[in-house]
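Asks: Output the structure for:
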Amino acid sequence: MKFTDGFWLMRDGVHASYATEVRDLHVSEDRITAYAAVTRVRHRGATLNTALITVEAFSPAEGVIGVRFTHHAGKVHPGPDFDLPGADAGTAPARTRRDGDVVQLSSGPLTLRLDTARPWGLEFRGGDGRRLTAAERKGTSFVTTPDGAHHMAAQLTLGVGEQVYGLGERFTPFVKNGQTVDIWQADGGTSSEQAYKNVPFYLSSRGYGVFVNHPGKVSFEVGTESVGQVQFSVEDQTLEYYVIAGPSPKDVITRYTALTGRPALPPAWSFGLWLTTSFCTVYDEETVTSFVDGMAERDIPLSVFHFDCFWMREYQWSDFQWDPGAFPDPAGMLTRLKERGLRISVWINPYIAQKSVLFAEGAARGYLVRRTNGDIWQWDLWQPGMALVDFTNPEARKWFQDRLRPLLDQGVDCFKTDFGERVPTDVVWHDGSDPERMHNYYTQLYNRTVFDLLEKERGAGEAVLFARSATAGGQQFPVHWGGDCFASFEAMAESLRGGLSLSLSGFGFWSHDIGGFEGTPDPDVFKRWLAFGLLSSHSRLHGNVSYRVPWEFGEEAVDVTRRFTLLKHRLMPYLYGAAAVAHRTGVPVMRPMLLEFPEDPACRTLDRQYMLGPDLLVAPVFTADGEVEYYVPRGTWTHLLTGETVTGPVWRHERHGFDSLPLLVRPGAVLPLGADDRRPDADWLDGLTLRVHPAPGDAALTRTVGVPDGTGRTAAVFHVTRDGDRLRVRAEGTDRPYRVEIADGAVEEGAGEVVVTLR
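Replies: Predicted structure coming up:
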């Protein structure tokens, strides 16, 4: 939110009070509390009829420093608040130090510095003493507006050339400089500034991050209100933010997800191809069976079948009852599908239509959100007379889970938790939560309720969602998909931008609707999107008004689907290893280039390519004719599909057929490949291939590669060393035979230790 009129003036009726000088200071072993006057105090009378801002500095975890500043502390705080599982769990306690007028708070490699002899300012420095950012002259304030609203506002400096990323899944430009971003859940598609997944966290190219610990609306001005500052404000009496240390972007993500929660590890089967009935298409068991038969007849492995909205009867979403006209024997149908090796997903949402049998039941028990006058909140958007489940009520959460449990008993394996963004603010919540703060936070309660049920019923490691909405901490309940996009190349590109932005907001897993959701894609769009979709962490064929079975788009689309599905299955030992890393550290499976190459300035703006795990560069093709431009960082890279090499740093302009795209292996990589390309959850040590890509002239290659099992634990480790023209691989944890392939064509097989002579 902007408060100023240019650099010199305030907007009409707006008044800002800035922390100006320290009038009192309390310093304990691990905390600083400063009382800042909002004007220069030149005599005792100046302390009257004015305000103080109370500023507290503390550390909730190693490498994280929190700043909380308050105007009036007496405001009632009904919640909700973000759950921060990593708070107070740091291994290195914060410590303070006072040297004359300067007081410091340090936590790990991060230090906050306050000089009480100077005008107000908080400076944050990294482990090398370098200044990262600062809250300067106007950096700590409260602001009143003509409508009587009271805002707390912070400004943190932007250095020359500093770039800002993240703030959730945003479809606007990847670098957020120059943008106004409101953290406010909205069902706005993928073609506007609105977003389904709003996260008040940003990552800086200078090696730090900032998390605003406020679940309600946070308004960010990223170099807009003041071009040298990131401003963020909330309508409240208190604002709390955390500066998170690097120095690398991965370090920032690791610390941020330790604080807000690490993603669960999705089951291996979920990485295979998902096919859905699509939304408004006509379908029944015969249709579903024809789709499954069609995939099998065309030799396309299918892992998950999803039933979208109309598995339930019209006007009755959600009642969690199968439409008997289309599915007279749902239990039998699911048994038949599961006998074919499929997992089952069904669509749900947290809205209860008035015609649903659950409406009267939920109303009578007090499980639906009510207006301030006691009426149940309802409207006719989406479903007639729909109401909203009140997940702040523990009994309502249990009631909702109890309605889903029979579906699990029938054979359903997971749920697509759609919606959760259209949450009103003119309501009263069961637990007394502030409606404004609950608007964004609702999705966290919704997805947690469903995920907890799956973990309880299916066991840890088997729970997975396909969720649309999220906020900070939502990464704990994967997977999330990109929402309603158009069937066009432009929407394909904006979907990727959104996913890369989300990945820099702490989310380890992400997917999207292959071919686009709205409308019917041109076959060229569909085929290009297939390669992109099957080189994402999760892959789903889904649409709105038309089916997304590949033969609807021609035989070439069938071939492309098969090619990239089989390829993804072979890559699973590598991909699931990256998934296990995301689970342990928060570093995402799909990584913006800057995450792997922060030292390369060319990588800082790239939003049409990404790293899939640490060693695969993917550049989707966004044209029908196959023209693609992409950047290759330093070193000699190898095209995985063709074996050709390219030496960077260099920009490449290439043309690819529909069965190809730039898919490059990083120099020095050792890529574990499975032998079974029919399923994503195979025994990856059975017939394992290690494809080694030594960099030219790299006579001292040393690499250790782990191969996970289906739980994400390391099943075997392979130690790879090079001595001149001999490459030695030693297996640890397995005595099974494996194959070693060198990019130059040399091949050896064996068990235990394998030695390959380079050509």
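Asks: from here on, contacts and neighbour counts on C-alpha atoms
Replies: OK.
Asks: Spatially central residue in this structure, please.
Replies: Residue closest to the mean C-alpha point of the chain, counted by Cα atoms, centre = their mean, is Phe507 at 2.5 Å.
Asks: any idea how far it is from Ala579?
Replies: Per Cα to Cα, to the nearest Å, Phe507 is found 11 Å from Ala579.
Asks: Now the common contact residues for those two.
Replies: Counting by Cα atoms under 8 Å, 6 or more residues apart in numbering, the shared contacts of Phe507 and Ala579 are Pro588.
Asks: Kindly provide the distance from Ile352 to Asp390.
Replies: Note on Ile352: its distance to Asp390, by Cα to Cα, is 11 Å.
Asks: was I right about the residue nearest to the centre of the chain contacting Gly261?
Replies: No: assessed by Cα atoms under 8 Å, Phe507 is found out of contact with Gly261, at 10.0 Å.
Asks: between these two, what contacts are shared?
Replies: Gln475.
Asks: Which positions in the biggest helix by length in the chain come out as buried?
Replies: Longest helix of the chain, by residue count under DSSP state H: helix 435-458. For helix 435-458, a neighbour-count test (16 or more other Cα atoms under 10 Å) marks 435-454 as buried.
Asks: do stretch 481-498 as well
Replies: The neighbour-count check on stretch 481-498 (16+ other Cα under 10 Å) flags 481-489, 491-498 as buried.
Asks: Could you also give me the structure for this second sequence? I'd like to compare it with the first:
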Amino acid sequence: MTKLTNALFFLLFISLALSVNAQAPVWTEIEPGIWKAAVGEPETYDLLEASGSEPGKEALAAMGTAEFPFSEREISAEIIDGKTYLRFPLEKKEQIYGFGLHFQTVQQRGRILRLHVDHYDGEDNGRTHAPTPFYVSSRGYGVFINSARYIDVYAGTAVRKESKNPPVARDRNTDENWTPRPYSDAVEMLVPAEGAEIYVFGGPGSLDAVRRFNLFNGGGCLPPRWGLGFTQRVHRLSTAEDVKKEADAFARKGYPLDFIGLEPGWQSKSYPGTFEWDKGRFPEPGEFVMDMLEKGIRLNLWINPYVSPASPIADSIARYTGSHTVWAGTVPDFTIPEARRIFFSQLKKDQADIGVSGYKIDEVDGYDKWLWPDVATFPSGHTAEQMRQTYGLLMQRYSTEMFRQRNTRTFGLVRASNGGGVRFPYVLYNDYYDHRDFITALINSSFAGVLWTPEVRASETGEEWLRRIQSVVFSPMAMINAWSSGTQPWSFPGVAPAVKEMALLRMRMMPYWYSEFAKYHFQGIPPFRAMNLEEGFAAGPESVVQSSSLEENPYEEAFTREVKDQYMAGEYLLVAPMFAGEKSRKVILPRGKWYDFYTGEYVGGGEVITVSPGLDKIPVFVKDGGIIPLMPPLLHAPAQGEKTDLEIRHYGEKPGRYMLYDDDGVSYDYERGEYSFREIIVEKNNGKEWEGRISAAEAGKPNTVGKVSFTFMTEDDELR
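Replies: The predicted model follows:
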């Protein structure tokens, strides 16, 4: 018995030794300021493989290198029973952001998440449309886990007994400072695979880390100009004649409109789809599309990728689909080239080739009760989990490629994305409809490498309608999504004039929006981003606002108040949306001087102000020295080659500089150098009067700038 017992103990010891494999990651700087380590045996199919991301090497080189933000020995990795355990250090005065598209929280320290592509269901638990496994620290670095798995995250919540900085054990009976959540000095993650690729992005600032992440994934998308105009999605069973009447009403009433979205009724069958036109509602699709283009309006079509038995591609694609159906439709395995060829050839022939400009890709996220289960299998051998985490990426990648082959840019909507999807010209949306949470999601999108729109669908009052419209005007896509409600910009007559004014402001600001998206592409700067990425707004003891209303917690001394209702829009603008029922609100201004967007008046700096803008204004503030280029309020984006006049506004007391971007607005020729940045400079002439100038157009490059005028919005001190 003794020998047998010893043998069993020996076998148990060997088993444990084989199942635990502690590793010290070896870091290699693969691009300036970006380090990579591989632990265990990373899976060959991951987020970067699915997205096809390639780094923007020139842009990363221009950023220069950075210091590795950790002591390498503080990062640990273990492979235990086929799973990868990762641990990254946290300092006490450190906040973290990211881990995907959240709707209710911006600060993520102290949270437990499972990063899982899904419909958002009202709780920030990691199940969301873009659960990007990337986080950013207030110390100015980022961490990305390149795995297409459901990743468990303990973001400063778990305490190891051998912790370098353990919390103090307190007696709940007598110590009023006892807390159920003791201080934790680590971010720990569990990847259900026998290895993972890890990337670290250096700073020195948090925005620098975000920029490196975006550029590593190819840089942000650059939409066509028309994509930044105004869009209306019509009722799901609209006919060709209904759509034409809708467009005519916009024109007759003087509301801008650049593209119309057709919902499921454009197809002969949907849920699952046939991907061919319904000839009852759209008897002549080619003629209809061309008629709309002649009106200056493009079409965007709703699809989900589940193939109806009645589809013309049902038989040919069947062998390349998964084991389970969705709404009785087959699920193509888009990692297989032949599946892609069959599916996207149908879209190309029936839609793109006749002039359709883009898609709304629905239901590639969840719920579990709708999509394939985790027990499903796919002919490529990729697991159901991996397909769930990457299906939105695959649809974005290959639909974009279809338009790229035509040298025509697209801009559309999608329900799921993930790490690696930065460069795709798609904006996320969902069925959730909380206005405040929409703004929080817009803020979090800047940490997730995605774009998000706080769309408008319906409202109970004219006030709510206008407040929602104001938010979408200052977002990546100005959209009314009326597939169910049938609402139109003028649906609430009492606020219709103010809605029109806001829609026209969106058009006036197109030169600014287009230039800011160019910075997203070429420099990795999110066009809409969290205040925490703005210089002068960093967390820390020198911050202008300290926590005063949070519940007692062990991190309070290090944090500013969680700011989730105001954000930066482009280089110079701070946007603070109003919500239904509000007459006034508080706005936190970063250090430096800030000015009212509408009047140019000084409003403050490094302080909290209270504003009462009235119903027809959304509070917007401009950084000192800010330059905002505007164009006339056209009803459609400028056509290819069309010149528009510019009014260039300058705000504040500092001289200003701005890089105005220009290209043909529709093609991918900018990737071959067919673009220009023209420098705008505003300074005082002989130190007395403001004077503005713009650099000359570059010979042989696109030039859409007509006459240029300057408006100096802020009076001098002595005149105030």
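Asks: before we move on, back to that, which element follows the longest helix of structure 1 toward the C-terminus?
Replies: Downstream of helix 435-458 of structure 1, the next assigned helix or strand under DSSP states H and E is strand 480-481.
Asks: so what corresponds to Glu67 of structure 2 in structure 1?
Replies: Counting by TM-score structural alignment, Glu67 of structure 2 lines up with Leu110 in structure 1.
Asks: Would you agree its match is in contact with Ser59?
Replies: No: judged on Cα under 8 Å, Leu110 of structure 1 makes no contact with Ser59 at a distance of 9.9 Å.
Asks: Need the overlap of contacts for those two.
Replies: With Cα under 8 Å, 6+ apart, Leu110 of structure 1 and Ser59 have common neighbours Ile65.
Asks: that older thread, tell me the gap between the longest helix of structure 1 and the middle of its chain.
Replies: A distance of 16 Å separates the centroid of the chain from that of helix 435-458 of structure 1, by Cα atoms, centre = their mean, to the nearest Å.
Asks: now stretch 194-210 of structure 1
Replies: For stretch 194-210 of structure 1 - counting by Cα atoms, centre = their mean - the centre lies 11 Å from the chain centre.
Asks: What of stretch 459-471 of structure 1?
Replies: On Cα atoms, centre = their mean, the centre of stretch 459-471 of structure 1 falls 12 Å from the chain's centre.
Asks: next one: stretch 49-57 of structure 1
Replies: 36 Å.
Asks: Name the residues of it that come out as buried.
Replies: In stretch 49-57 of structure 1, counting by 16+ other Cα under 10 Å, buried: 51-57.
Asks: distance from the longest strand belonging to structure 1 to structure 2 after superposition?
Replies: Counting by DSSP state E, the longest strand found in structure 1 is strand 627-639. On superposition with structure 2, the average gap between strand 627-639 of structure 1 and its aligned counterparts reaches 2.2 Å (mean Cα distance after the TM-score superposition for structure 1).
Asks: Shouldn't Ala62 of structure 2 be within a helix?
Replies: Yes: membership of Ala62 of structure 2 in a helix is supported by DSSP: H, G, I helix; E, B strand; the rest coil.
Asks: so the residue opposite Ala624 of structure 1 in structure 2 once aligned is in which element?
Replies: In structure 2, the residue paired with Ala624 of structure 1 is Gly581, using TM-score structural alignment. Counting by DSSP H and E, there is no helix or strand that carries Gly581 of structure 2.
Asks: in what helix or strand does Thr610 of structure 2 lie?
Replies: Using DSSP H and E, Thr610 of structure 2 sits within strand 607-611.
Asks: Please compute how far that strand lies from its chain's middle.
Replies: 28 Å.
Asks: In structure 1, point out the residues matching that strand.
Replies: Across structure 1, the stretch matching strand 607-611 of structure 2 (TM-score structural alignment) is residues 650-654.
Asks: go on, stretch 195-205 of structure 2?
Replies: Taking TM-score structural alignment, stretch 195-205 of structure 2 hits residues 238-248 over in structure 1.
Asks: Any chance you could list what contacts that stretch?
Replies: Contacts of stretch 238-248 of structure 1 with the rest of the structure, by Cα under 8 Å, 6+ apart, involve 63-73, 109-110, 126-127, 152-153, 206-214, 233, 251-252, 255-256, 598.
Asks: Can you flag the buried ones in those residues?
Replies: 63-71, 109-110, 126-127, 152-153, 206-214, 233, 251-252, 255-256, 598.
Asks: if you look at these, which of them are in strands?
Replies: Using DSSP E, the members of these that fall in strands are 64-70, 110, 152-153, 208-212, 233.
Asks: Out of the buried residues of stretch 49-57 of structure 1, the closest to Gly161 of structure 1 would be?
Replies: Nearest to Gly161 of structure 1 among these is Ala57, at 28.0 Å by Cα to Cα.
Asks: can you pull the contacts of that closest one?
Replies: Contacts of Ala57 of structure 1 (Cα under 8 Å, 6+ apart): 31-33, 65-68, 105.
Asks: what do you get for Ser147 of structure 2?
Replies: Counted by Cα under 8 Å, 6+ apart, Ser147 of structure 2 has contacts 43, 45-47, 191, 196-197.
Asks: Map it across to structure 1 for me.
Replies: Under the alignment (TM-score structural alignment), Ser147 of structure 2 pairs with His214 of structure 1.
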